[in-house]
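Undergrad: Okay, predicted coordinates and the sequence, questions at the end:
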Amino acid sequence: MINNTDAFAEYLLKEKNYSLLTLRAYLDDVRGFEQFIKKDDSGATLQDVHYTQVRSWIVSLVEEGGLSNRSVNRKIASLKAFYRFLLKAKQIEFSPLQKHKALKTEKKIHLPFSEKEMQDVVEYNDYPDDFEGVRNRLIIELLYTTGIRRAELISLHLGSYNAESSTLKVLGKRNKERIVPVLRCTSDVLSEYMVKRRALPEVIDSQVLILNASGKKVSESFVYRLINCYFSVVSGKVKKSPHVLRHTFATHLLNNGADLNSVKELLGHASLASTQVYTHSSLAELKKVYKDAHPRNRNNS
């Protein structure tokens, strides 16, 4: 019989279309649990564990490993996926996690950049007129005007942009493609960037859109450092990252009248629940408009 973890890995890769990074994370979590149950004398395998052993692992992760509830929930999600796979493959009759409830976590709220902060970075910053200056501006423009993820940005290739329709083909999570409109301002920077890109003395990753000065694909850490550097000048917010730019994209659209379903499609979310985390900021804006506009509030002020 094929090793269950090997079969699980093939299932995640071929049927669920998970990325290699996600695949490795799931397998690490399952193998971590497997190592844990091997430490006792019960002789239990992954196929015949009881929830009490899962609960003991959770306690160990929190008390000995010092993990947060959020990190523990992520590991348990991997384990749940593994046991769903075993059920589907008829390797077990019931999942030991069938009645498990996730640990309570505090909702993480990333404050978006204000429209003024965005204007200061995009319009008023003096970008050098060389390859790196134009490339840096393009990265910021793309993240803010399309809402794409950092991983999606660095995976863009030359054929991703359609100049005729001004759209961008984005490969999202689980290899799902979506088409995102590109604003004129971003298209202009993209055209300028392509001129600079063609003038590079050497291009190693020839099909990749966003390159460094050596002609290689940029890394995720590079994009993070770039965003942190540019926004540290204009913003005192603690978190300054590509994800905050994605959050800013969604919040500014909602604040200016976009409906939730449209924002969901633009972000590439599978459900509205994922998009609703961005509504707290637009709700704050709505409250301000409400207080400023309602006659009862005006009369009492």
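TA: Structure received. Numbering: from 1, shown residues only.

Undergrad: use CA for all of it now, contacts and neighbours both
TA: Noted.

Undergrad: Contacts for the helix or strand containing residue 225 next, please.
TA: Using DSSP states H and E, residue 225 sits within helix 220-232. Applying CA atoms under 8 Å, 6 or more residues apart in numbering, the external contacts of helix 220-232 come out as 117, 121, 136, 139, 140, 150, 151, 154, 240, 241, 242.

Undergrad: switch the cut-off to 6 Å
TA: Contact with helix 220-232 is made by 240, 241, as judged by CA atoms under 6 Å, 6 or more residues apart in numbering.

Undergrad: Quick one: distance of that helix to the chain centre.
TA: Distance of helix 220-232 from its chain centroid, counting by CA atoms, centre = their mean, to the nearest Å, is 16 Å.

Undergrad: Which parts of that helix count as buried, going by neighbours?
TA: 223, 226, 227, 228, 230, 231 (16 or more other CA atoms under 10 Å).

Undergrad: Distance check, the last one against residue 108.
TA: What that stands for is residue 231. Residue 231 sits 20 Å away from residue 108, taking CA to CA, to the nearest Å as the criterion.

Undergrad: What is the burial count for residue 208?
TA: Residues near residue 208, counting by other CA atoms under 10 Å, number 19.

Undergrad: from what I can see it touches residue 157, true?
TA: Yes. Counting by CA atoms under 6 Å, residue 208 touches residue 157, with 4.2 Å between them.

Undergrad: Quick check: next helix or strand after the helix holding residue 225?
TA: Assigned by DSSP H and E, the successor of helix 220-232 is helix 242-255.

Undergrad: Tell me what angle the next helix or strand after that following helix forms with helix 242-255.
TA: Next in sequence after helix 242-255, counting helices and strands by DSSP H and E, comes helix 260-267. Angle, helix 260-267 to helix 242-255, by axes from the mean of the first three to the mean of the last three CA atoms, to 10 degrees: 150 degrees.

Undergrad: Pull out the buried positions in helix 260-267.
TA: Neighbour counts over helix 260-267 (16+ other CA under 10 Å) mark 260, 263, 264, 265, 266, 267 as buried.

Undergrad: quick one: which of the residues you listed is nearest residue 214?
TA: residue 267 (30.9 Å; CA to CA).

Undergrad: Residue 187 versus the closest residue to the closest one other than its chain neighbours, what's the distance?
TA: Leaving aside its chain neighbours, residue 267 sits nearest to residue 147 (6.1 Å; criterion: CA to CA, 6 or more residues apart in numbering). Relative to residue 187, residue 147 is positioned 15 Å away (CA to CA).

Undergrad: next, the one to line up against it:
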Amino acid sequence: MMKEAFLKYLRFEKNCSEKTVRSYEIDLSKFEEYLKTLDSDIQLENADADVIRGWVVDLMEHGMLETSVNRKLSALRTFYKYLLRKGVISKDPVRMVKGPKRKKPLPVFVKEADMDRLLDDTSFNDDFEGVRNRLILVMFYETGVRLSELISLKDADVDTSKCVLKVTGKRNKQRYIPFGQELKELIGEYRSLRDVAVGVVEPFFVRKNGAPLYQMMVYKLVKQSLSKVVTLKKRSPHVLRHSFATAMLNNNAELQSVKELLGHESITTTEIYTHTTFEELKKEYKLAHPRA
């Protein structure tokens, strides 16, 4: 059967992993099971676009998430392209089938009052690690940098004389982010303690042994710190990036400026934060207006 030939093609010609091959096998088998409920004459090789659309609808009606449905549809797409190349079929039935659109959740962010409680009212140790940890949280919130960007900062990238960070983002694109007096003072305090504890080093953020920070370490720090002030399910560095963007827009920053600070390629990516602030506005309206 062509299904077995396709799986061998994935395994031996495309060098796909066993996990990937097994995933394709399961998806095709599930589609075969659906075909048996329709008509015994319909096989994988002669299923048309209407049949495939019906399967997509059936999966959605049984509560399958959009991402899972699209993954199964992708498996069919790869399979039928294979049949087309082999001359088994003359027309790709999946070509005109569109998967369900993924729902884009609004970004999770921490309210300004909760961030103030974390940064102003929560106690941190006054040693090297305590000052460093507070600086990490403040830097995320005041600059909107990504986790990868923060841990890759070099000491030379942090200019306190001009109050600017040189950040290397996606595809090695560099951008400059200004910062304020609070961050400047924290950076100076951290550098003094760091230079005594480990000496002058190239990475800006380091551990006690002088080695750079790693992602999971910073992730755990942020999660534990945010747990002190919020009950959000997501408590990650990216939530602080969202919080930066939301705070900027809530305080009348121009959308284009926020786009540049975040290092987004497209203004469309940044626009999602305008929906976030509007959702917050609706909540405030419902709480405050007597007839809301």
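TA: Nice, thanks for sending it over. It should be emphasised that the depicted structure is a prediction, and the values quoted were computed from it without experimental measurement.

Undergrad: just how off-centre is stretch 122-130 of the second structure within its chain?
TA: 29 Å.

Undergrad: And stretch 247-256 of the first structure, by the same measure?
TA: Using CA atoms, centre = their mean, the offset of stretch 247-256 of the first structure from its chain centre is 16 Å.

Undergrad: corresponding residues in the second structure for that stretch?
TA: Under TM-score structural alignment, the match for stretch 247-256 of the first structure in the second structure covers residues 242-251.

Undergrad: contacts for the matching stretch?
TA: Applying CA under 6 Å, 6+ apart, the contact partners of stretch 242-251 of the second structure are 109, 110, 141, 144, 273.

Undergrad: Which of the three states applies to the second one?
TA: If I follow you right, that is residue 110 of the second structure. Following DSSP: H, G, I helix; E, B strand; the rest coil, residue 110 of the second structure is assigned to coil.

Undergrad: And it? What does it align with in the first structure?
TA: For residue 110 of the second structure, the aligned position in the first structure is occupied by residue 113, per TM-score structural alignment.

Undergrad: swap in the last one?
TA: Residue pairing (TM-score structural alignment): residue 273 of the second structure is matched to residue 278 of the first structure.

Undergrad: and its match, that's in a helix?
TA: Yes. Assigned with three-state DSSP, residue 278 of the first structure falls within a helix.

Undergrad: I'd like the distance between the nearest residue to it once chain neighbours are set aside and residue 32 of the first structure.
TA: What sits nearest to residue 278 of the first structure in space, not counting adjacent residues and going by CA to CA, 6+ apart, is residue 251, at 6.0 Å. Going from residue 251 of the first structure to residue 32 of the first structure by CA to CA gives 38 Å.

Undergrad: between the two, which one's more packed in?
TA: residue 251 (25 against 14).

Undergrad: and residue 139 of the second structure, how far is that from residue 256 of the second structure?
TA: 21 Å.

Undergrad: err, residue 263 of the second structure, not the other one
TA: Noted for residue 263 of the second structure: a distance of 11 Å to residue 256 of the second structure, by CA to CA.

Undergrad: go on, residue 137 of the second structure?
TA: From residue 137 of the second structure over to residue 256 of the second structure (counting by CA to CA), the distance is 25 Å.

Undergrad: what does residue 284 of the second structure give?
TA: Noted for residue 284 of the second structure: a distance of 26 Å to residue 256 of the second structure, by CA to CA.

Undergrad: Buried ones in stretch 56-68 of the first structure, by neighbour count?
TA: 57, 58, 61.

Undergrad: State whether the first one is indeed within a strand.
TA: When you say that, I think you mean residue 57 of the first structure. No. Read with three-state DSSP, residue 57 of the first structure is helix and lies in no strand.

Undergrad: Tell me how many other residues surround the corresponding residue of the second structure for residue 211 of the first structure.
TA: Counting by TM-score structural alignment, residue 211 of the first structure lines up with residue 206 in the second structure. As a burial measure, residue 206 of the second structure scores 18 neighbours (other CA under 10 Å).

Undergrad: again with residue 18 of the second structure
TA: Counted with other CA under 10 Å, the neighbours of residue 18 of the second structure add up to 11.

Undergrad: The nearest residue to it once chain neighbours are set aside and residue 29 of the second structure: what is the separation?
TA: Once flanking residues are discounted, residue 18 of the second structure sits nearest to residue 11: 7.3 Å by CA to CA, 6+ apart. Applying CA to CA, the value for residue 11 of the second structure to residue 29 of the second structure is 17 Å.

Undergrad: Ok, residue 23 of the second structure next?
TA: Taken as CA to CA, the span from residue 23 of the second structure to residue 29 of the second structure is 10 Å.

Undergrad: for residue 229 of the second structure, same thing?
TA: Counting by CA to CA, the gap from residue 229 of the second structure to residue 29 of the second structure is 48 Å.

Undergrad: got it, and residue 164 of the second structure?
TA: 56 Å.

Undergrad: Residue 254 of the second structure too?
TA: In terms of CA to CA, residue 254 of the second structure sits 52 Å off from residue 29 of the second structure.

Undergrad: Please apply the same query to residue 108 of the second structure.
TA: Distance, residue 108 of the second structure to residue 29 of the second structure, using CA to CA: 38 Å.

Undergrad: got it, and residue 140 of the second structure?
TA: For residue 140 of the second structure, the distance to residue 29 of the second structure - CA to CA - is 47 Å.

Undergrad: same check, this time on residue 156 of the second structure
TA: 56 Å.

Undergrad: Any buried residues in stretch 284-291 of the first structure, and which?
TA: residue 285.

Undergrad: what ranges do the helices span in the stretch 51-200 of the second structure?
TA: Applying DSSP state H, counting those that start in this stretch to the stretch 51-200 of the second structure gives helices spanning 66-85, 112-116, 128-143, 147-151, 181-197.
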